[in-house]
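Colleague: pasting the structure only:
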């Protein structure tokens, strides 16, 4: 029989628990939970109470020391939906636990508003920066936001207004499912709600104003959306580069010589689980890459100062590598190829002849495909117009077998 019971709890307290959950809670020698959860479940707790430490991981040794004896862990709603269940799972073997979930706060919010849960992304701002909202703000779409505290809704309102989304409808849902439940709606620009309960979440109906920058769902952001000093993979070439890198959910990119970080940013925008490590030796460019990532909604970009190949030591193995500024050194190509996971992709964009020679030698050894990319943009010629060609880019793409 499982020794650990993970029990979802609503704001109505023990009144909402099933007979099975009530029995497991009463039989537990140790009950672990937040102070609020322990108070809500107080009438049924017979064993010792243990409040989570901060961080939660500090409590795990004491909890796991009770392995084999009846233990109950209390969580909000569904423990495996942005909950403590995901923290516990890596430390448990199959069959050691049972979970008795309640309706999550998102399920309750969707029920109150009549929204289809499957159509609405969920973003958590608990311990995460507000900029992470940006990729999910799509016109006419709804999303749920899990808030860190009672001040989060006001901060979100100010940020949305700054981003040109002041007409977005914000519904604040507080203490759902309990006697203190309250649902109030306003706009981001007109936000004036006071005394917001710390236990709250937001439902956003996105309404952009003129000039609002809405992140597209395909690669190729405008160049002027990035802060740069000219060291940037240009929009058209960047879109093709992302196609060649072929990002898949949860994969890691090495961006070697990242410049403005534009390729890393668009890699991360491809999926919220994607990761990227950008290496840049120039301090100002590294700082720009950090700012660009934050401004465009992917502050999780990890930017490292250093030169390749030395700066690549001790990094986790990548699923894809982009050489924008690091391909002129054959040792860098070799280091990246050795580190690349099987099935991984290496993409190098080169312009100057000397670097092309290095890449051609690598292509002869490792194979792959070579493509010459040429872009012409309309420009003024005196009082008239003509297409002005940019320097052609040689792109090498190779997949590791």
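Modeller: It's in. Because the structure is a prediction, the values reported are computed rather than measured.
Colleague: switch to C-alpha atoms for all contacts and neighbour counts from now on
Modeller: Will do.
Colleague: which residues in the stretch 301-401 of the chain form strands?
Modeller: For the stretch 301-401 of the chain, applying DSSP state E, counting those that start in this stretch gives strands covering 302-305, 320-323, 345-350, 369-373, 376-381, 384-389, 393-399.
Colleague: Now mean neighbour count and distance to residue 149 too, for the ones you listed, in JSON lines please.
Modeller: Formatted as JSON lines, these follow (neighbours: other Cα atoms under 10 Å; distance: least, Cα to Cα, whole Å):
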{"stretch": "strand 302-305", "mean neighbour count": "18", "distance to residue 149": "27"}
{"stretch": "strand 320-323", "mean neighbour count": "26", "distance to residue 149": "38"}
{"stretch": "strand 345-350", "mean neighbour count": "25", "distance to residue 149": "42"}
{"stretch": "strand 369-373", "mean neighbour count": "13", "distance to residue 149": "50"}
{"stretch": "strand 376-381", "mean neighbour count": "11", "distance to residue 149": "49"}
{"stretch": "strand 384-389", "mean neighbour count": "11", "distance to residue 149": "53"}
{"stretch": "strand 393-399", "mean neighbour count": "21", "distance to residue 149": "46"}
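Colleague: Put this next to the first one:
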């Protein structure tokens, strides 16, 4: 049991009141460990959703405060308003797994947050199914678009999807079926870990309604590819026809080399300047769920294509800026963040585009620029002479029919410059 005086000292050291986050399952008070029960019993205020607060028995005498809506803008003030008492916050399952704990740490700082976790819904689901948690992919659709599941659809994989509400399973199964995975085995868990727990097993193509599904549910899928399912890997170089485009597309072979040079890493931000149909920024974001990108494209029709491609290929969070470079880059760092990498696929000959892109990069960031015209090649040659890096030419030929035979049809060669901004600039 924690010492109350020691708790006060911790609050002073932390720079503000400390909130204890207690993970709670659908089994409520009965499923809590002793440490969690003791903390709630000593609390002066307990914050939580109406459903979570109703799980607490009368022995918890703290004042119960429901979360406001919207939650995040009010979070810090709500905790600070109860600085004169012990504050506990209830969170579903493991608060640090797509949960309230991560939000509180982000808003208050780790020193002001203490977490007492409960088994997460995915841990319980894997236990019920006999699946290894470390080899099961997890996608959350809570406050996220359904399209976020697209990159995870790979034949033979096991997938757990955290549902937003009762409609999620049917919507998810329609998407999975439309992608050619209608034969996939589907298990829907409702109220996992609680007295009302229920399991339903079906096939993706067979689930059509949500009349008898609870809002609190999780969907497990064993993905089985049908003959119409298309393999769309996360490594760079998707087929050209995976994108809607009007010809302004970095072709598959050049795109794979370009992304290898851009070298996406989790959490990094890309500026895709002159984005065309968005193929580079979309494949950058598909490399890892934490990768972020901004696509800058002056033509409204192509900006619309980018948004549609991002939705269809599972990266709906891609930000599209329908404006011309270099003007579009002026305030972009303040609005979107300093880029870790910049790709210039169009607009090289516009005055200052490459200069502003280079200056916007963080020290150690990468710039990759592709050129197909002599005029833009001259610009890249000058920048290579000034800053070094790699200047290469990519030439690709594809086999195509020549009468009754096959011959090589060359694509336009691409000159590519890659450089890393020095740390002393």
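Modeller: That came in fine, so what should we check first? Because the structure is predicted, anything quoted here is derived from the model rather than measured.
Colleague: picking that back up, looking at the strands of the stretch 301-401 of the first structure, which is closest to residue 72 of the first structure?
Modeller: Taking Cα to Cα, strand 302-305 is the member of the strands of the stretch 301-401 of the first structure nearest to residue 72 of the first structure, at 37.5 Å.
Colleague: As a check, name the ranges of all strands in the stretch 101-250 of the first structure.
Modeller: 122-124, 142-146, 169-174, 182-187, 200-205.
Colleague: Determine which of the ones you listed approaches residue 352 of the first structure most closely.
Modeller: With Cα to Cα, the closest approach to residue 352 of the first structure among the strands of the stretch 101-250 of the first structure belongs to strand 122-124: 43.3 Å.
Colleague: Return the distance of the closest one from the chain's centre.
Modeller: In terms of Cα atoms, centre = their mean, to the nearest Å, the centre of strand 122-124 of the first structure is found 9 Å from the chain centre.
Colleague: before we move on, back to that, want to throw the strands of the stretch 101-250 of the first structure into CSV with distance to residue 386 of the first structure and mean neighbour count?
Modeller: CSV is the format used below for the strands of the stretch 101-250 of the first structure (distance: least, Cα to Cα, whole Å; neighbours: other Cα atoms under 10 Å):
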stretch, distance to residue 386 of the first structure, mean neighbour count
strand 122-124, 46, 18
strand 142-146, 44, 22
strand 169-174, 45, 23
strand 182-187, 46, 16
strand 200-205, 44, 24
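Colleague: Using JSON lines, lay out those together with distance to residue 234 of the first structure.
Modeller: As requested, the strands of the stretch 101-250 of the first structure are arranged in JSON lines below (distance: least, Cα to Cα, whole Å):
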{"stretch": "strand 122-124", "distance to residue 234 of the first structure": "30"}
{"stretch": "strand 142-146", "distance to residue 234 of the first structure": "32"}
{"stretch": "strand 169-174", "distance to residue 234 of the first structure": "35"}
{"stretch": "strand 182-187", "distance to residue 234 of the first structure": "37"}
{"stretch": "strand 200-205", "distance to residue 234 of the first structure": "33"}
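Colleague: Minimum distance to residue 356 of the first structure: which of these has it?
Modeller: When the strands of the stretch 101-250 of the first structure are compared (using Cα to Cα), the closest one is strand 122-124, at 43.4 Å.
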